[in-house]
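In: Just a sequence and a predicted model for now, questions to come.
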Amino acid sequence: MNFASTLLIAFAMSTDAFAAAVGKGATLHRPRIREALRTGLIFGVIEAATPLIGWALGRAAAPYVESWDHWIAFGLLALLGAHMIHAGLTHSADDEPGAGKPGRHSLWLLAVTGFATSIDAMAVGAGLAFIDVNILSTAATIGLATMVMVTFGVMVGRFLGAVAGKRAEIGGGLILIGIGSWILAGHLGYLA
């Protein structure tokens, strides 16, 4: 596999994390670059680890992971999205701008979201076990691309959050549900 192919895989694996990061950034109260980098690092590490896990499992786990990865990703993203929508709908009408929005997301919430958006990378890693590829450099490239995309996504979400106001959390939840639905539809063959 050449460098261009590795980059394409890396950015393809990071697109759903980017969309989730935009939602995450929109739900925060004025996220700063430090929080964006923290989020990017968490997502990047998870996104780099999942293809390594998939590659290590190889032939034995590939059928199992390919059979269920879309359902797991959909379930986690749908639950997180529903939680965000509920939180967005429960804000009172007289909230101050930024009130009720956290300054940062918990490590647990970021890790679950990062895992949900990277579980398909495990199946990719399992597929890479059958071709001649340097899995360490490929996983590092995937992780780095994800870190950059997520960091940028949180900052984009900051702008969108300021424009959309306190209802941005609803949009973030819808984005997560949309990503999960897209993953599910793709794996079920509804997308050509």
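Out: Structure's in. What do you need? Numbers count the residues shown, from 1 in each chain.

In: CA only for contacts and neighbour counts going forward, please
Out: Noted.

In: Show me what the longest helix belonging to the chain packs onto, helices and strands only.
Out: Ranked by residue count, the top helix of the chain under DSSP state H comes out as helix 33-89. Helices and strands touching helix 33-89, by 3 or more C-alpha pairs under 8 Å, 6 or more residues apart in numbering; DSSP states H and E, are helix 3-27, helix 107-128, helix 135-164, helix 168-188.

In: Enumerate every residue touching the nearest residue to Val112 once chain neighbours are set aside.
Out: Spatial nearest neighbour of Val112, chain neighbours left out: Leu76 (7.7 Å); criterion: C-alpha to C-alpha, 6 or more residues apart in numbering. Listed by C-alpha atoms under 8 Å, 6 or more residues apart in numbering, the contact set of Leu76 reads 112-113, 116, 180.

In: take a look at this one as well, against the first:
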Amino acid sequence: MSPSTIAMLSFSMSADAFAASMAKGASLDRPRLSEALRTGAIFGTVEAITPLLGWAAGFAASAYIAAVDHWIAFVLLAVIGGRMVRGALKPPESLEGDGTRPRRHSLGVLLATAIATSLDAMIVGVSLAFLDVNILVIALCIGGATFLLSTGGALFGRHLGARLGRWAEGLGGLGLMAIGTSILIEHLFLA
């Protein structure tokens, strides 16, 4: 996998975490840098671990499905990308409650959100098991990109709002679909 493809994959996988961290930042009362870094670290760590878990599961099954691995990668990435695009097109949820905003989120809330936004990275990890890639480099790149985007999203969420986060999620979904299509074309026509 080329460096540009790894970068595209990393930022595509980070888009939903970026959108979620912007929403978290938008719901806080003036998020501080320390809270943004905490959010980024939690999201980035979880997002780096989940493709490794998916890769391990996919690698265990790769010998049985090697003939159709490119189709599996294409379908998984297309479904994940489509889900991200669909999520970006949904109307934003409104803030509920008494209008007061917390100064920081609990660890449990951030972990639950990080896990929910990283399930797609686990599925991508499964698809990467069928390719000749260095999963550690890819996982570190995904985690690093997620850390950067989530930190920025949490910090600037209040000012930029959830709308920009939804655009990033949609673009990330389109990026994943493009990667899946590229894998399929490479295996069908260039292999």
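Out: Nice, thanks for sending it over. It should be emphasised that the depicted structure is a prediction, and the values quoted were computed from it without experimental measurement.

In: Once they're superposed, tell me the TM-score.
Out: Scored by TM-score structural alignment, normalised by the length of structure 2, the superposition of the two chains gives a TM-score of 0.67; 153 aligned residues with a C-alpha RMSD of 3.3 Å.

In: re the thing from before, quick one: the helices and strands packed on helix 33-89 of structure 1 as JSON lines, columns for distance to Leu52 of structure 1 too.
Out: Supplementary listing: the helices and strands packed on helix 33-89 of structure 1 in JSON lines, determined by distance: least, C-alpha to C-alpha, whole Å:
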{"stretch": "helix 3-27", "distance to Leu52 of structure 1": "13"}
{"stretch": "helix 107-128", "distance to Leu52 of structure 1": "6"}
{"stretch": "helix 135-164", "distance to Leu52 of structure 1": "7"}
{"stretch": "helix 168-188", "distance to Leu52 of structure 1": "21"}
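
In: which stretch among the ones you listed comes nearest Leu41 of structure 1?
Out: Nearest of these to Leu41 of structure 1, taken as C-alpha to C-alpha: helix 135-164 at 5.4 Å.

In: which residues touch Leu184 of structure 1?
Out: If you count contacts by C-alpha under 8 Å, 6+ apart, Leu184 of structure 1 has them with 70-71, 73-74.

In: Just give me the neighbour total for the equivalent of Ser150 of structure 2 over in structure 1.
Out: With TM-score structural alignment as the matching criterion, the partner of Ser150 of structure 2 in structure 1 is Val150. Neighbourhood size, Val150 of structure 1 [other C-alpha atoms under 10 Å]: 33.

In: Return the distance of Val150 of structure 1 relative to Ala21 of structure 1.
Out: From Val150 of structure 1 across to Ala21 of structure 1, the span is 5 Å (C-alpha to C-alpha, to the nearest Å).

In: joint contacts of these two?
Out: Residues touching both Val150 of structure 1 and Ala21 by C-alpha under 8 Å, 6+ apart: Thr39.

In: The helices and strands packed on helix 33-89 of structure 1: which one's closest to Gly40 of structure 1?
Out: For those, the distance to Gly40 of structure 1 is smallest for helix 135-164, at 4.1 Å, taking C-alpha to C-alpha.

In: Report the distance from the closest one to the chain centre.
Out: The chain centre lies 9 Å from the centre of helix 135-164 of structure 1; the measure is C-alpha atoms, centre = their mean, to the nearest Å.

In: what residues are up against Gly25 of structure 2?
Out: By C-alpha under 8 Å, 6+ apart, the residues touching Gly25 of structure 2 are 31, 36, 153-158.

In: Can you tell me how far it is from Thr50 of structure 2?
Out: For Gly25 of structure 2 relative to Thr50 of structure 2 (C-alpha to C-alpha), the value is 23 Å.

In: From the contacts of Gly25 of structure 2, pick the one nearest Leu77 of structure 2.
Out: Of all the contacts of Gly25 of structure 2, Gly153 has the smallest distance to Leu77 of structure 2: 24.0 Å, by C-alpha to C-alpha.

In: Could you find the closest non-adjacent residue to that closest one?
Out: Using C-alpha to C-alpha, 6+ apart and skipping residues adjacent in sequence, the residue nearest Gly153 of structure 2 is Met22, 4.3 Å away.

In: Just to confirm, what residue in structure 1 is aligned with that neighbour?
Out: The equivalent of Met22 of structure 2 in structure 1 is Val22 (alignment by TM-score structural alignment).

In: I'd guessed its match sits against Gly153; true?
Out: Yes: Val22 of structure 1 is within contact range of Gly153, at 4.5 Å (criterion: C-alpha atoms under 8 Å).

In: the more surrounded of the two?
Out: Val22 (28 against 25).

In: Gly54 of structure 1: which of the helices and strands packed on helix 33-89 of structure 1 is closest?
Out: The closest of these to Gly54 of structure 1 is helix 107-128. By C-alpha to C-alpha, the value is 4.3 Å.
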